[in-house]
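Colleague: fold the following for me, if possible:
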Amino acid sequence: MLKPDAEITQKITSVVKRKYKNVAESLTNQFRYPTGKEGLQGLGYPEELIEVLPDDVAKWYCGVGNPLSLSPIESGENVLDLGCGAGVDSILAAKLVEPLGSVVGVDLSEEMIERALRNKELAEASNVTFQTVDDTELPFEDGQFDVVTTNAMLNLVVDKVRMIQEVFRVLKKGGRFHIADQILVGEAMSQEQAVESWFK
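Modeller: As a prediction, the model looks like this:
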């Protein structure tokens, strides 16, 4: 597979950042699927887990599936949440791995990370950290995490091959990669159509 064109990558990243700057201010009319507490319930998050979230945190949930359900996340594990957005999945994972485990949430949007940090304080989740990562190069050591999770992030990444290589680099041997994402149903676009679709 060819490495994506640098100029196109930069343009698409700018579009994604602009979109999620707006999302960090309000989820209203941003997505076609349920968000907030309704989204968590509709996607099968356990009610006892939803209940640990303050309402002012749960309302910021935005995802297309429940990646935390794909294998048990155990107390004491270290978890990386790629494309953490407002941090709801990260905070829920932090509740699952406490008291000795930890979670790192990363996102390319500074505004979403700011929102995640506010949600962390509201949820009193001391074992989760958030940071901006503006590249497919993850700033973590090899084999650092037991679980890498992502909820509707890979579809936004231009160089998916590089991103997945980085995921497997930072996973421990025998670690788990939890993916919830959107897929294309129907005829695949040409590369030109795919690029054009980002800039409509």
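Colleague: alpha carbons only for contacts and neighbour counts from here, please
Modeller: Noted.
Colleague: how about the strands in this protein?
Modeller: 78-82, 102-107, 128-132, 145-151, 171-180 (DSSP state E).
Colleague: for residue 56, which of those strands is the nearest?
Modeller: Closest approach to residue 56 among the strands of the chain is made by strand 128-132 (17.7 Å; CA to CA).
Colleague: which residues touch the closest one?
Modeller: If you take CA atoms under 8 Å, 6 or more residues apart in numbering as the criterion, strand 128-132 is touched by 90-91, 94, 102-110, 113, 116-117, 120.
Colleague: residue nearest the centroid of this protein?
Modeller: residue 83 (2.9 Å; CA atoms, centre = their mean).
Colleague: how many other residues sit next to the closest residue to that one other than its chain neighbours?
Modeller: Spatial nearest neighbour of residue 83, excluding adjacent residues (CA to CA, 6 or more residues apart in numbering): residue 107 at 4.5 Å. Residue 107 has 25 neighbouring residues, counting by other CA atoms under 10 Å.
Colleague: okay, residue 107 and residue 128: tell me how far apart.
Modeller: According to CA to CA, to the nearest Å, residue 107 and residue 128 sit 14 Å apart.
Colleague: again with residue 116
Modeller: In terms of CA to CA, residue 116 sits 10 Å off from residue 128.
Colleague: so for these two, which residue has more residues nearby?
Modeller: For residue 116 versus residue 128, neighbours defined as other CA under 10 Å are more numerous around residue 116 (28 against 24).
Colleague: residue 92 and residue 47 touch, don't they?
Modeller: No. Applying CA atoms under 8 Å, one finds residue 92 not in contact with residue 47, separated by 11.7 Å.
Colleague: quick one, which of these two is more surrounded?
Modeller: Remark: of residue 92 and residue 47, residue 92 carries more neighbours, 20 against 10, as counted by other CA under 10 Å.
Colleague: find the nearest non-adjacent residue to the more buried one, please.
Modeller: residue 49 (7.0 Å).
Colleague: go on, residue 95?
Modeller: Leaving aside its chain neighbours, residue 95 sits nearest to residue 125 (7.4 Å; criterion: CA to CA, 6+ apart).
Colleague: and for residue 175?
Modeller: Spatially, and ignoring its direct neighbours in sequence, residue 175 is nearest to residue 146 (4.8 Å; CA to CA, 6+ apart).
Colleague: correct me, but that neighbour touches residue 77?
Modeller: Yes. With contact defined as CA under 8 Å, residue 146 counts as touching residue 77 (5.9 Å).
Colleague: here's the other one to compare against:
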Amino acid sequence: MDESRIYDKVQEAYSAAVKGNGSDYGRKIAAAFGYSEQELASIPDGANLGLSCGNPLALAKLREGETVVDLGSGAGFDVFLAAKRVGAQGKAIGVDMNKDMLERAERNKERTQSANVSFVESRITKVALSDAIANCIISNCVVNLVPEGEKQLVFNEMFRLLKTGGRVAISDILTKKELSPELKGDMALYVGCIAGASQVKEYEQYLHVAGFVDILIVDAHNDLNVYKDKGAQTSTQCCGTDAKNSRYEKESSCCTGKGAEQADALEAIRNDFDNLDFNEWAGSFKIYAIKA
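Modeller: Below is the predicted model:
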């Protein structure tokens, strides 16, 4: 698939997620992938959009005073959780290319007055941050969205950003077997984190080539079909009778113009998944590695 088209469609889908996914959906997805009720209660409203495929913070073992960088930070879900763990002397930096996500994240930062949190607009293939600034790199269901020809760049950036002895703690979707050409070419499956996912051996190679050691990749055996639970989704309410009750109605403008088109696009993507068993083709994996 054309790389520019991939980026355009990913941007479209994730802008739609900002304006469409409600708190009930986000909570259900996050709980399914290992977040505790205490964690979910501690973050700002609207930070969790239900885009996780694991809990990288469970791997990261963050400590007071550390600097953590979240690649593909979205509305700041993992960044705000990380900020609490590294404390006032630490730093939690989110990196994302989507302006709608970053706008939501910045509003959440203002509401919480999180002094140790910052967000950077950048693609994760060339991050606008200095060398060797992080003790830990986290990422949650994002690397699979990078076009195959650019994936190695992401791992090279992880290595560059980490201090010596730093670690990578990633949750990502990887494929269990070779996808058919039809599945690989399905754009809805791509922005849904399946069609662009790597196999385990490919992920290991990316990490190895970048320079990482002690690489560990483990299947978390989570049920990916939880994404298809329409009972937990609220995006279709966006332009319906419940929209007037949404605290984000004004800031998302989802019921007019471009916002409505994005909501329709997100719903179409979800409908395209109905007859596919995600677990047959892919899984949620935990990835850990060290910069020696």
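Colleague: would you pull the TM-score for this pair?
Modeller: These two chains, once laid on top of each other, score a TM-score of 0.83 by TM-score structural alignment, normalised by the length of the first structure; 186 aligned residues with a CA RMSD of 2.2 Å.
Colleague: so which of the contacts of strand 128-132 of the first structure is the most crowded?
Modeller: residue 90 (32 neighbours).
Colleague: please, where are all the helices along the second structure?
Modeller: Ranges of helices in the second structure, per DSSP state H, are 3-20, 23-32, 37-41, 57-60, 77-86, 99-112, 151-161, 181-184, 187-191, 200-210, 249-252, 257-272, 278-281.
Colleague: distance from the third one to the first structure after superposition?
Modeller: On superposition with the first structure, the average gap between helix 37-41 of the second structure and its aligned counterparts reaches 3.1 Å (mean CA distance after the TM-score superposition for the first structure).
Colleague: which secondary structure elements does that helix contact?
Modeller: Helices and strands touching helix 37-41 of the second structure, by 3 or more CA pairs under 8 Å, 6 or more residues apart in numbering; DSSP states H and E: there are none.
Colleague: and if we set it to 10 Å?
Modeller: Secondary-structure packing of helix 37-41 of the second structure (3 or more CA pairs under 10 Å, 6 or more residues apart in numbering; DSSP states H and E): helix 23-32, helix 77-86.
Colleague: list the contacts of residue 25 of the first structure.
Modeller: Neighbouring residues of residue 25 of the first structure by CA atoms under 10 Å, 6 or more residues apart in numbering: 60, 111, 112, 115.
Colleague: give me the buried entries from these.
Modeller: Buried subset of the contacts of residue 25 of the first structure (neighbour count, 16 or more other CA atoms under 10 Å): 60, 111, 112, 115.
Colleague: from residue 72 of the first structure, how far out is the aligned residue in the first structure for residue 127 of the second structure?
Modeller: Following TM-score structural alignment, the counterpart assigned to residue 127 of the second structure within the first structure is residue 138. Residue 138 of the first structure sits 24 Å away from residue 72 of the first structure, taking CA to CA as the criterion.
Colleague: go ahead and confirm residue 44 of the second structure touches residue 76.
Modeller: Yes. Using CA atoms under 10 Å, residue 44 of the second structure makes contact with residue 76 at a distance of 8.9 Å.
Colleague: give me the common contacts of these two.
Modeller: Between them, residue 44 of the second structure and residue 76 share these contacting residues under CA under 10 Å, 6+ apart: 105, 108, 109.
Colleague: just give the nearest non-adjacent residue to the equivalent of the last one over in the first structure, would you?
Modeller: Residue pairing (TM-score structural alignment): residue 109 of the second structure is matched to residue 120 of the first structure. In space, residue 120 of the first structure comes closest to residue 91 once its chain neighbours are excluded; the distance is 6.8 Å by CA to CA, 6+ apart.
Colleague: again with residue 50 of the second structure
Modeller: residue 26 (3.6 Å).
Colleague: what about that neighbour, neighbour count?
Modeller: For residue 26 of the second structure, the tally of surrounding residues (other CA under 10 Å) stands at 22.
Colleague: pretty sure it contacts residue 51?
Modeller: Yes. Here residue 26 of the second structure reaches residue 51: they are 7.4 Å apart, a contact under CA under 10 Å.
Colleague: tell me the contacts of residue 35 of the first structure?
Modeller: Residue 35 of the first structure makes contact with 27, 28, 41, 42, 43, 58, 59, 60, 61, 62, 63, 64, according to CA under 10 Å, 6+ apart.
Colleague: just give me the match in the second structure for the residue nearest to residue 83 of the first structure.
Modeller: Using TM-score structural alignment, residue 107 of the first structure pairs with residue 96 in the second structure.
Colleague: surely that match meets residue 79?
Modeller: No. Between residue 96 of the second structure and residue 79 there is no contact under CA under 10 Å: 11.5 Å.
Colleague: common neighbours of those two, please.
Modeller: Common neighbours of residue 96 of the second structure and residue 79, using CA under 10 Å, 6+ apart, are 70, 71, 73, 119.
Colleague: now the buried members of those.
Modeller: Buried among these by 16+ other CA under 10 Å: 70, 71, 73, 119.
Colleague: looking at those, which is nearest residue 4 of the second structure?
Modeller: For those, the residue nearest residue 4 of the second structure by CA to CA is residue 71; the value is 19.6 Å.
Colleague: contact partners for the equivalent of that closest one over in the first structure?
Modeller: Residue correspondence to the first structure (TM-score structural alignment): residue 71 of the second structure is matched to residue 82. Neighbouring residues of residue 82 of the first structure by CA under 10 Å, 6+ apart: 90, 104-108, 133, 138, 148-154, 163, 167, 179.
Colleague: 6 Å instead?
Modeller: 106, 150 (CA atoms under 6 Å, 6 or more residues apart in numbering).
Colleague: do the same with the one 3 residues further on
Modeller: Contact partners of residue 85 of the first structure, counting by CA under 6 Å, 6+ apart, are residue 112.
Colleague: right, I'll call it a day here.
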